[in-house]
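[1] What follows is a predicted protein model with its sequence.
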Amino acid sequence: MFEKWKRKSSTENKKIQIASPLTGQAVPLKEAPDEAFAAGYMGPGIAIVPQEGRLVATFDGLLAHVFKTKHAVIIEHSSGIQLLLHIGMDTVSLKGQGFTAHVETGQEVKAGQLLIEFDIDFIKEAGYPVITPVVFSNANEVPYTTEWTVGSVQAGKDIISIATCNDS
């Protein structure tokens, strides 16, 4: 089933537009209050402080993983790049409370498609930051270059990055 998603070799660089998965304020990843994300150990990326509790697909792709606690997903592009979208910090501890998944692992999705709804107030009241890292989870496996755009963003509309895959 996943055969068609394996990266194809090409002599041309492929540019992939990455749309914001959230409406809110995009900030440098180093502002995430978790050292694993802030220091880039989970991969390079950006963080977004959400204003709405709706996480959408960043590009057309395949959901490589939807965490059973519904606080995170990994979406894979046909080029092979994978993005981890991790709602909040330490929200795995909520065991799915405050999250509603609208997708499942292995599902193909379109850019802008609703993936997860979450209750921002519930998460905050439980004592967890809602800042959401968006990171390349397989940066060591797929060669690419990218820069991130910070500032106000709208889910599914604003481009937060253009990744250039350096296949050869």
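    That came through, no problem.

[2] okay, CA-based contacts and neighbour counts for the rest of this
    Fine.

[3] How about the contacts made by the most centrally placed residue in the chain?
    Residue closest to the average C-alpha location in the chain (CA atoms, centre = their mean): residue 85, at 2.8 Å. By CA atoms under 8 Å, 6 or more residues apart in numbering, the contact set of residue 85 is 21, 72, 73, 74, 75, 132, 133, 134, 135.

[4] okay, now the one to match up with it:
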Amino acid sequence: MSLTVRAPLAGTVISIEDVPDPVFAGRIVGPGLALDPERSEAGVTALAPVRGTLIKVHPHAFVVVAEDGRAVLVHLGLDTVSLAGAGFTVHAAQGAPVEAGDPVISFSPDRIEAQGLSPVVPVVALDAEESDLALAPPGTALSPGRTAFTWA
């Protein structure tokens, strides 16, 4: 059965190999895509991309495991672990069930950029085969909840 992975926020699709981070670009944690998030003075809220359970929640990243065991990582910016949670607001607890579209973490891409970091948001299918993913093409503008990719 195919799993629809939805865009966690509004942004423009970037190919995973074009992410300016060797771990993501090299698909070390898995294949997927990235989003260059829309900028907003009010910041943005990253939403759960699938229905499931939040098995990891950090201020800068989270992982949702779907009911069938497939896991999706959403990483809010690059090297943002260095911010030690500053500028991130967590709305959901580790271990909590979520529906696709539930708010998980709010943050400001502008603030990340102002600190010299990239606000790009990788969305990765953990332990997946690239051939099992049908990705939205690079350059596609996605709104929150739109299909980012399907996972066969």
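    Good, I have the coordinates. A quick note: this is a predicted structure, and the numbers were derived from the prediction, not measured.

[5] neighbour-wise, which of the contacts of residue 85 of the first structure leads?
    Within those, residue 133 tops the neighbour count with 32 neighbours, counted by other CA atoms under 10 Å.

[6] Whatever residue of the second structure lines up with that one and residue 74 of the second structure: what is the separation?
    Aligned against the second structure by TM-score structural alignment, residue 133 of the first structure finds its counterpart in residue 122. For residue 122 of the second structure, the distance to residue 74 of the second structure equals 6 Å [CA to CA, to the nearest Å].

[7] any chance you could map the strands in the first structure?
    14-19, 24-28, 45-50, 54-56, 61-66, 72-76, 82-86, 99-101, 108-109, 114-118, 132-136, 144-145, 151-153, 159-165 (DSSP state E).

[8] Export the ones you listed to CSV and append columns for distance to residue 93 of the first structure.
    Listed next are these as CSV, based on distance: least, CA to CA, whole Å:
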stretch, distance to residue 93 of the first structure
strand 14-19, 28
strand 24-28, 23
strand 45-50, 19
strand 54-56, 19
strand 61-66, 16
strand 72-76, 12
strand 82-86, 13
strand 99-101, 12
strand 108-109, 27
strand 114-118, 14
strand 132-136, 15
strand 144-145, 33
strand 151-153, 28
strand 159-165, 28
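
[9] ok, the match of residue 133 of the first structure touching residue 72?
    No - if you go by CA atoms under 8 Å, residue 122 of the second structure and residue 72 don't touch, sitting 10.1 Å apart.

[10] Do I have it right that residue 30 of the first structure meets residue 42?
    No - counting by CA under 8 Å, residue 42 is not a contact partner of residue 30 of the first structure; they are 11.8 Å apart.

[11] residues near whatever residue of the first structure lines up with residue 29 of the second structure, how many?
    Using TM-score structural alignment, the equivalent of residue 29 of the second structure in the first structure is residue 42. Neighbour count for residue 42 of the first structure, taken as other CA under 10 Å: 18.

[12] what sits against the residue lying closest to residue 34 of the first structure once chain neighbours are set aside?
    Leaving aside its sequence neighbours, residue 34 of the first structure sits nearest to residue 89 (CA to CA, 6 or more residues apart in numbering; 7.0 Å). Residues near residue 89 of the first structure by CA under 8 Å, 6+ apart: 33, 34, 128, 129, 130, 131, 132.

[13] Let me have those residues in CSV, extended by distance to residue 50 of the first structure.
    Formatted as CSV, these follow (distance: CA to CA, whole Å):
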residue, distance to residue 50 of the first structure
33, 15
34, 17
128, 13
129, 10
130, 7
131, 7
132, 7
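
[14] can you pick the most crowded of those?
    Most surrounded of these: other CA under 10 Å gives residue 132, at 27 neighbours.

[15] right, and it touches residue 90 too?
    No - Residue 132 of the first structure lies out of contact with residue 90 (CA under 8 Å); the separation is 10.7 Å.

[16] quick revisit: the match of residue 29 of the second structure and residue 127 of the first structure, how far apart?
    Residue 42 of the first structure sits 23 Å away from residue 127 of the first structure, going by CA to CA.
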